[in-house]
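Q: please find the sequence and the predicted model below.
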Amino acid sequence: MLMSRNGRGTWHAGTVIAVIADIMAAIIGLWILMYLLDANRANDLVQFVQDAARWLAGWSHDLFTFDEEWARVVCGYGLAAIVYLFVGHLAANRIRRY
């Protein structure tokens, strides 16, 4: 494992950024799964996950206009999850290099 010039501090900062991106994508992915499995939206956990995913994917959740609602959910929220993973890990890797 290569260490950066600044030591462990930048390595840990990069790891924290990657973990946060993973958590954000996991929340969105969990909502997609709950939606596809028709989870009970009156349940507090389901409502919490839906609200968190909607907040995280606020910029993309209604970006697409497919006829089928499941396709809009999968594509809109899925896009946000992919962007968070890509950007989060890209930023983490750049921080770890310096």
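A: Looks like it came in fine.
Q: going forward, measure contacts between C-alpha atoms and count neighbours the same way
A: Will do.
Q: list the contacts for residue 21?
A: With contact taken as C-alpha atoms under 8 Å, 6 or more residues apart in numbering, residue 21 is in contact with 84, 85, 88, 89.
Q: please name the nearest non-neighbouring residue to it.
A: Nearest residue to residue 21 in three dimensions, chain neighbours excluded: residue 88, at 5.1 Å (C-alpha to C-alpha, 6 or more residues apart in numbering).
Q: and here is the other one:
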Amino acid sequence: MSYHPQQGHNPYPPQGPGHHPGHGPPQGDYHGQDNRRRDEAGDTVANVIHIVTGAVVTVFVLHILFVVFDANQGNEFVSFVYGLAQVLVLGLGDVFTPDDALLGVILNYGLAALVYLVVGRVITKAIRR
């Protein structure tokens, strides 16, 4: 014994305006597609911002570690990270001026990393809304 549904019977309800049973998907209702594209574009931009802020924070953390552990300044990678961190710190490199230079680097570049994290998070949340 087998089950054969009735001819012309569609178990699913009509799909919005312009839908006529048996005539394929609704025509002319593109608002859903536009919203989906906007959502996807917003997610893409938010993901890029998230990745960029993560990379910048990584540069700051590496810089702090290199300073704390007295990394070889002659090494190309260490030198590159140092130069990039100085460019990306955007004026936050001298907020704190303690007597201990090591503490100053930790505080200033740590603050810069925190600012990038918070601002990046706020922007990505605003975009995804």
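A: Here it is on my side, so go on. Computed from a prediction, not measured in an experiment: that's the story for all the values here.
Q: I'd say the residue nearest to residue 21 of the first structure and residue 18 touch.
A: Yes. Look at residue 88 of the first structure against residue 18 with C-alpha atoms under 8 Å: they come within range, at 5.5 Å.
Q: before we move on, back to that, so which of the contacts of residue 21 of the first structure persist in the second structure?
A: For those, the aligned pairs still in contact in the second structure (both residues aligned by TM-score structural alignment, their matches' C-alpha atoms under 8 Å) are 84, 85, 88.
Q: show me what the second one lines up with in the second structure.
A: Right, the one you point to is residue 85 of the first structure. By TM-score structural alignment, residue 85 of the first structure lines up with residue 117 in the second structure.
Q: what's the helix or strand containing its match packed up against?
A: If you go by DSSP states H and E, residue 117 of the second structure is part of helix 101-128. Under the contact criterion of 3 or more C-alpha pairs under 8 Å, 6 or more residues apart in numbering; DSSP states H and E, helix 101-128 of the second structure touches helix 31-68.
Q: try it again with 10 Å
A: Contacts defined by 3 or more C-alpha pairs under 10 Å, 6 or more residues apart in numbering; DSSP states H and E place helix 101-128 of the second structure against helix 31-68, helix 76-88.
Q: tell me who's in contact with the residue nearest to residue 21 of the first structure.
A: 14-22, 24-25, 82, 94 (C-alpha atoms under 10 Å, 6 or more residues apart in numbering).
Q: out of the helices and strands packed on helix 101-128 of the second structure, which is closest to residue 103 of the second structure?
A: Taking C-alpha to C-alpha as the criterion, helix 31-68 is the member of those that comes nearest to residue 103 of the second structure, at 9.0 Å.
Q: how about the closest one: buried residues?
A: Going by neighbour count (16 or more other C-alpha atoms under 10 Å), the buried part of helix 31-68 of the second structure is 42-43, 45-46, 49-50, 53-54, 56-57, 59-64, 66-67.
Q: stretch 121-129 of the second structure too?
A: Buried-residue list, stretch 121-129 of the second structure, by 16+ other C-alpha under 10 Å: 121, 124, 127.
Q: could you export those as a markdown table, including distance to residue 90 of the second structure?
A: Formatted as a markdown table, those follow (distance: C-alpha to C-alpha, whole Å):
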| residue | distance to residue 90 of the second structure |
| --- | --- |
| 121 | 18 |
| 124 | 21 |
| 127 | 24 |
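Q: closest to residue 101 of the second structure among those?
A: Of all these, residue 101 of the second structure sits closest to residue 121, with 29.9 Å by C-alpha to C-alpha.
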